[in-house]
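Engineer: need coordinates for the following:
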Amino acid sequence: MQQLVFIILALFLNHLVNAQQQGVTIEVVINNIENEEGQMVIGLYNSKANWLKKVHKVTFGQIVDGKSTVAFKNVPNGIYAVSVFHDEDNDGELDTFLGIPTEDTGSSNNAPARFGPPKWQDAKFELKGESVKQIIKL
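Structural biologist: Presented below is the predicted three-dimensional model:
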């Protein structure tokens, strides 16, 4: 009987460890895209120090009917923020004029970009065991 209880407990703990290691999904939906030229570039950031400087993960999204949807899978729990831009000319870079973006941008929580880039404090969100969906309007 003790062996059976031990085996069940070991299987349960193994399941918990595997679930924590796999992480969860951050789904990013970008709306209000003006045209279908180029692609969306979506960056996931994992710290205030790296915000808009050093991307943690990046992915690219196709634009269909003014919308793009991507997912970051197997992301561990933590604090994150997302930044997106419409790379209309497909050069992989955010085009600017005098430091101001000429391609549409957005960020998680639809954090405002007033007099400069959006702030980490406004864009961050917590991932804790459940998948998250961020809807960003350009």
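Engineer: when you work out contacts or count neighbours from here on, use the C-alpha atoms and nothing else.
Structural biologist: Will do.
Engineer: pull the residues that contact the longest strand along the chain.
Structural biologist: The single longest strand within the chain, with elements called by DSSP state E, is strand 78-87. By CA atoms under 8 Å, 6 or more residues apart in numbering, the residues outside strand 78-87 that reach it are 33, 38-47, 51-52, 93-94, 103-108, 120, 123-128.
Engineer: ok, now stretch 26-40?
Structural biologist: Here stretch 26-40 has contacts from 60-73, 75, 84-90, 131-138, using CA under 8 Å, 6+ apart.
Engineer: for these, which ChimeraX command selects only the ones that are buried?
Structural biologist: Provided next is the ChimeraX selection string for whichever of the contacts of stretch 26-40 are buried by 16 or more other CA atoms under 10 Å:
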select :60,61,63,67,68,69,70,71,72,75,84,85,86,87,88,131,132,134,135,136,137,138
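Engineer: would you do the same for the sequence below? I want to compare the two.
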Amino acid sequence: MRLLRGLGLGLALVAGLTAAAPAGQPQALGMVLEGLRSTRGQILVCVTRSADHFPDCTKDPDKRHFAVAARSGAIPLGLVAPGDYAIAIVHDENGNGKLDTFAGIPREGVGFSRNPVLRFGAPSFRSAGFPVAGAPVEQAIRLKYFL
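Structural biologist: This next block holds a predicted model:
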């Protein structure tokens, strides 16, 4: 019984360390990449709250737009204010800082939060959007390669 009480206390302490910030406070945002074809190049990341600037958020004044090393696994994206967000990523394999296409078809991998079905063109903000409020959020993003 003493062991169980001690275990319960230990679990409570661990839970306290990973507990969410109070509602209205910035929360941790991260993503986990799945299906990366290679570790060449870089991952271009766009995190936005604006449907008008999705999936290319380069002109969004409130964006998070950056590049990280191409690797599978968890990638922290920092703290974000509560709200609705969408993430778009490009596996820029040749490192030229943009999505390369052939006849409008991506030559490099692309991925979006919530992994919406990709048909002709990028998904809408609504289909890729997710809320951030009251707890850390991690999006598992599956890369899609067309060529």
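Engineer: give me the TM-score for this pair.
Structural biologist: Here the TM-score for the pair of chains, by TM-score structural alignment, normalised by the length of the first structure, is 0.77; 119 aligned residues with a CA RMSD of 1.9 Å.
Engineer: just the buried members of the contacts of strand 78-87 of the first structure?
Structural biologist: Buried, going by 16+ other CA under 10 Å: 33, 38-47, 51-52, 94, 104-108, 120, 123-125, 127, out of the contacts of strand 78-87 of the first structure.
Engineer: returning to that earlier point: okay, and the following helix or strand past the longest strand of the first structure goes to which residues in the second structure?
Structural biologist: Using DSSP states H and E, the next helix or strand after strand 78-87 of the first structure towards the C-terminus is strand 96-97. Strand 96-97 of the first structure corresponds to residues 101-102 of the second structure when matched by TM-score structural alignment.
Engineer: using the aligned residues only, give the average distance of that stretch to the first structure.
Structural biologist: Its matched residues in the first structure lie on average 1.2 Å from stretch 101-102 of the second structure after superposition (mean CA distance after the TM-score superposition for the first structure).
Engineer: so what touches that stretch?
Structural biologist: So stretch 101-102 of the second structure is contacted by 107-108 (CA under 8 Å, 6+ apart).
Engineer: just stretch 108-125 of the second structure next, same as before
Structural biologist: 36-37, 50-51, 54-55, 86-93, 99-101, 127-130, 139-147.
Engineer: at 6 Å what do you get?
Structural biologist: Residues from elsewhere that reach stretch 108-125 of the second structure, judged by CA atoms under 6 Å, 6 or more residues apart in numbering: 51, 86-91, 128, 141-145.
Engineer: same question for stretch 46-57 of the first structure.
Structural biologist: By CA under 6 Å, 6+ apart, stretch 46-57 of the first structure touches 43-45, 80, 120.
Engineer: where exactly do the strands run in the second structure?
Structural biologist: 27-34, 42-48, 64-69, 73-80, 83-92, 101-102, 105-106, 109-112, 130-132, 137-142.
Engineer: got a markdown table for those, with distance to residue 5 of the second structure too?
Structural biologist: Shown next, in a markdown table, are the strands of the second structure (distance: least, CA to CA, whole Å):
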| stretch | distance to residue 5 of the second structure |
| --- | --- |
| strand 27-34 | 31 |
| strand 42-48 | 43 |
| strand 64-69 | 44 |
| strand 73-80 | 33 |
| strand 83-92 | 38 |
| strand 101-102 | 59 |
| strand 105-106 | 56 |
| strand 109-112 | 43 |
| strand 130-132 | 34 |
| strand 137-142 | 30 |
